[in-house]
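*Asks:* Fold the stuff below for me.
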Amino acid sequence: MSNELIFIIGFIVFIGLMLAIDLGVFAKKDKPISIKQAGIMSGVWVALAIGFYVLIINYGHLLHGIENFAQLQQKNIDNFHKLKLNPADFEGSLAIYRKNLGLEFITGYVVEYALSVDNIFVMVLIFSAFGVAEKYYHKVLVWGILGAIVMRFIFIFLGSTLIDRFHWVLYIFGGFLIYTGVTMFINRNQEEKIDPENHPVVKFASKHFGVHPHFVGGRFFTKIQGKKLITPLFLVLLIIEFTDVIFAVDSIPAIFSVTKDPYIVFFSNIFAILGLRSMFFLLVNIIHKFHYLKTGLSFLLVFIGLKMLGGHYFEEWGFTTTHSLIAILAILGASIAASLIFPKRKHKHV
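*Replies:* All right, here's what the predicted structure looks like:
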């Protein structure tokens, strides 16, 4: 069994245990999640991500089973790290590789976390549009994570295979991110709406499955005269999954601008998603205050897209992963600061 497979299995088992604890502790009884609970879980997920970063910078070479300089150099080439390694100093070169791997992980984590925040706006709209009781939010989001992990795994390793075989795919990713960023900037002030009856997921489910017209507590399924029906709460779960797939189309290519190592992309992606689901309960009532966040995210997408398109020039200018992380944090920090310094004006109704 390869080291990569051992890492993936171990990671998924660990995540499964954490989700079981999360679901068992906080969703055993359907009730709203308090700010305190959300804060604790958010802190736990961030701490786990930092702990994983520490693990990588100390033992990251074990991920790919690197035992000699030839293997290290090959992995350096395969994943486009472009590190300057010294054949005469294997241990020193290994330390450089691990440090870079850790930096790529934490940068990818920040990028995914930032881009996923926009998902919170949509999730709030979905819950409101379908009239979901607040006490069921957590149950839907936790179960939604399971589907998100599977879909992200498929997307990431499919994307990595495409990049490995057709390097020019990166230019398509870059162009798409710039287009998405510009579109987001143009539509930043438009009010998003969700029509429960005409949503494509609702139409599909209504056409192919039996749908119960009303919520049945916190249940996803119910039986009427022996016929199994899906409830509106399960429809909401499906829409959350559908929305996550759409957001993955933006976020996954964005992380590939930071690292081409699919395992680092996967780990950083999943840690960010897990943390954000807990962060949802901290931000749900104040997310509207960060009205410049979409502007910041649009600039972030354009920056990442330009970096993917002009990777060669960025390298010539000495633009490293550290510089990327600083630029990303600066863009996000500026958008958050601007939102707090210049709060949105309330329209007066005459």
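*Asks:* Could you use CA atoms for every contact and neighbour count after this?
*Replies:* OK.
*Asks:* what packs against the lengthiest helix in the chain?
*Replies:* In the chain, assigned by DSSP state H, the helix with the most residues is helix 90-129. For helix 90-129, the contact count by 3 or more C-alpha pairs under 8 Å, 6 or more residues apart in numbering; DSSP states H and E identifies helix 35-59, helix 232-256, helix 262-283, helix 293-309, helix 321-341 as packing neighbours.
*Asks:* what packs against the second one?
*Replies:* Using 3+ C-alpha pairs under 8 Å, 6+ apart as the contact definition, the elements that helix 232-256 packs against are helix 90-129, helix 137-165, helix 169-186, helix 200-208, helix 262-283, helix 293-309.
*Asks:* Can you check what angle separates it from helix 169-186?
*Replies:* With axes from the mean of the first three to the mean of the last three C-alpha atoms, to 10 degrees applied, the angle from helix 232-256 to helix 169-186 works out at 120 degrees.
*Asks:* May I see the buried residues of helix 232-256?
*Replies:* 232-245, 247-248, 250-256 (16 or more other C-alpha atoms under 10 Å).
*Asks:* quick revisit: got the helices and strands packed on helix 232-256 as TSV, with mean neighbour count columns?
*Replies:* Shown next, in TSV, are the helices and strands packed on helix 232-256 (neighbours: other C-alpha atoms under 10 Å):
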stretch	mean neighbour count
helix 90-129	20
helix 137-165	18
helix 169-186	19
helix 200-208	13
helix 262-283	22
helix 293-309	23
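*Asks:* To compare against the first, here's the next sequence to fold:
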Amino acid sequence: MIDSIGTPTLYIAFSVLVAILLAVDFFILKQEGEHRVSTREAAVWSLIWVSIALAFGAWFWWYLRGIVGEEVARTRALEYLTGYLIEKSLAVDNVFVWITLFNFFAVPAAYQKRVLLYGVLGAIVLRALLIYVGALLLAQFHWILYVFGAFLLYTGVHMVRAADDEPNLADNKILRWMRKHIRITDEYHQDRFFVVRQGLRYATPMFVVLVLVEITDVIFAVDSIPAIFAVTGDPFIVFTSNIFAILGLRAMYFLLADMAQRFHLLKYGLAGILVFIGIKMLLLDIYKIPTGIALGVVGLILSVSVVASLMTSKPTRP
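*Replies:* Have a look, this model is predicted:
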């Protein structure tokens, strides 16, 4: 049996809220049309998405306090906040990969918004499925936590070793397969994914980028979903904190797109977070690190890596 504070009513209400937020985001995107998102605009939207997530956390605490008491409400609200910070932090690495993809394919800035919108929608569906499967596994097999912990520890160490490596998209197996089996145009046709030429349907580079964006969502979801289960086993908290972290990804991309190089040490911070969460999971039956301490450690690691990045310059390659 899965222990969760979430009720069918809460899940439905939250899903409706997300649908409304996505509809508003899509409407605004359509009204703005094709234009390059400025850093200022991205910063404003990032602040809006973070504010909405924090407002939900405050409401969640208030709601729980009225039905289960102050102590449980404080514990669950803290789990939500910690989970949100972890997911938001790990999402930065996802954004860096998007930046690499868009640069490699030279996606015009005005067309990037549409790819990211579909990428966010795909990530929401995917993570909902993975969270459901993860919750079922944990309910049946407690030892799966050790598997998650070992996997996160390995991923964190691997991320440190590969932190300075430049991804080689030209040799990407998926990209090579697509180029071999799908008719692809050499040029963009505005923000369209497909065009018809002489009765034949061709994919555009926009479609190729979309496929690779969705695949990176799968890869990063495999990391981030186990990470948050180290903080809470409540599927509702895992789901809500994950979705709110994803909703602001598009704004985060445009915020970081022009200054990704300034955060050259952030990958080490994200690796440190994964290692810490992995260790926390492996020690779960020996010593349960309090959620408040976990929140502080994650926040400290993230802050140190950001500040260190801003205070130092990225070494140039010989």
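*Asks:* that older thread, can you lay out the helices and strands packed on helix 232-256 of the first structure as TSV showing distance to residue 8 of the first structure?
*Replies:* What follows is these, written out as TSV (distance: least, C-alpha to C-alpha, whole Å):
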stretch	distance to residue 8 of the first structure
helix 90-129	15
helix 137-165	10
helix 169-186	25
helix 200-208	31
helix 262-283	8
helix 293-309	27
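*Asks:* what's the closest of those to residue 341 of the first structure?
*Replies:* For these, the distance to residue 341 of the first structure is smallest for helix 293-309, at 12.9 Å, taking C-alpha to C-alpha.
*Asks:* Format the helices and strands packed on helix 90-129 of the first structure as TSV; extra columns: distance to residue 135 of the first structure.
*Replies:* Shown next, in TSV, are these (distance: least, C-alpha to C-alpha, whole Å):
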stretch	distance to residue 135 of the first structure
helix 35-59	13
helix 232-256	12
helix 262-283	11
helix 293-309	27
helix 321-341	29
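*Asks:* And those: which comes nearest residue 131 of the first structure?
*Replies:* Of all these, helix 232-256 comes closest under C-alpha to C-alpha, at 9.6 Å.
*Asks:* can you name the residues of the second structure that that closest one overlays?
*Replies:* Matched against the second structure by TM-score structural alignment, helix 232-256 of the first structure falls on residues 205-229.
*Asks:* mean shift of the matching stretch relative to the first structure?
*Replies:* Here stretch 205-229 of the second structure, set against the first structure after superposition, deviates by a mean of 0.7 Å using mean C-alpha distance after the TM-score superposition for the first structure.
*Asks:* Now find how far off-centre that stretch is within its chain.
*Replies:* Here stretch 205-229 of the second structure is found 8 Å from its chain centre; the criterion is C-alpha atoms, centre = their mean, to the nearest Å.
*Asks:* and what of stretch 80-89 of the second structure?
*Replies:* Mean-position distance between stretch 80-89 of the second structure and its chain equals 10 Å (C-alpha atoms, centre = their mean).
*Asks:* Could you give the residue range in the first structure aligned to it?
*Replies:* The counterpart of stretch 80-89 of the second structure in the first structure, using TM-score structural alignment, spans residues 105-114.
*Asks:* Tell me roughly how far the matching stretch lies from the second structure on average.
*Replies:* Mean deviation for stretch 105-114 of the first structure: 0.5 Å (mean C-alpha distance after the TM-score superposition for the first structure).
*Asks:* Let me know the outermost residue of the second structure.
*Replies:* Farthest-out residue of the second structure from its mean C-alpha position, per C-alpha atoms, centre = their mean: residue 198, at 40.2 Å.
*Asks:* which residues touch that residue?
*Replies:* Neighbour list for residue 198 of the second structure: empty [criterion: C-alpha atoms under 8 Å, 6 or more residues apart in numbering].
*Asks:* what sits against residue 92 of the second structure?
*Replies:* With C-alpha under 8 Å, 6+ apart, residue 92 of the second structure has these contacts: residue 252.
*Asks:* That one and residue 6 of the second structure, how far apart?
*Replies:* 28 Å (C-alpha to C-alpha, to the nearest Å).
*Asks:* picking up where we left off before, closest to residue 322 of the first structure out of the helices and strands packed on helix 232-256 of the first structure?
*Replies:* Of all those, helix 90-129 comes closest under C-alpha to C-alpha, at 7.2 Å.
*Asks:* so how far is the closest one off the chain centroid?
*Replies:* Distance, centroid of helix 90-129 of the first structure to centroid of chain: 7 Å (C-alpha atoms, centre = their mean).
*Asks:* Helix 321-341 and that helix, what's the angle between them?
*Replies:* Using the same axes, to 10 degrees: helix 90-129 of the first structure against helix 321-341 is 30 degrees.
*Asks:* Can you tell me what residue 108 of the second structure aligns to in the first structure?
*Replies:* Superposed on the first structure with TM-score structural alignment, residue 108 of the second structure falls opposite residue 133.
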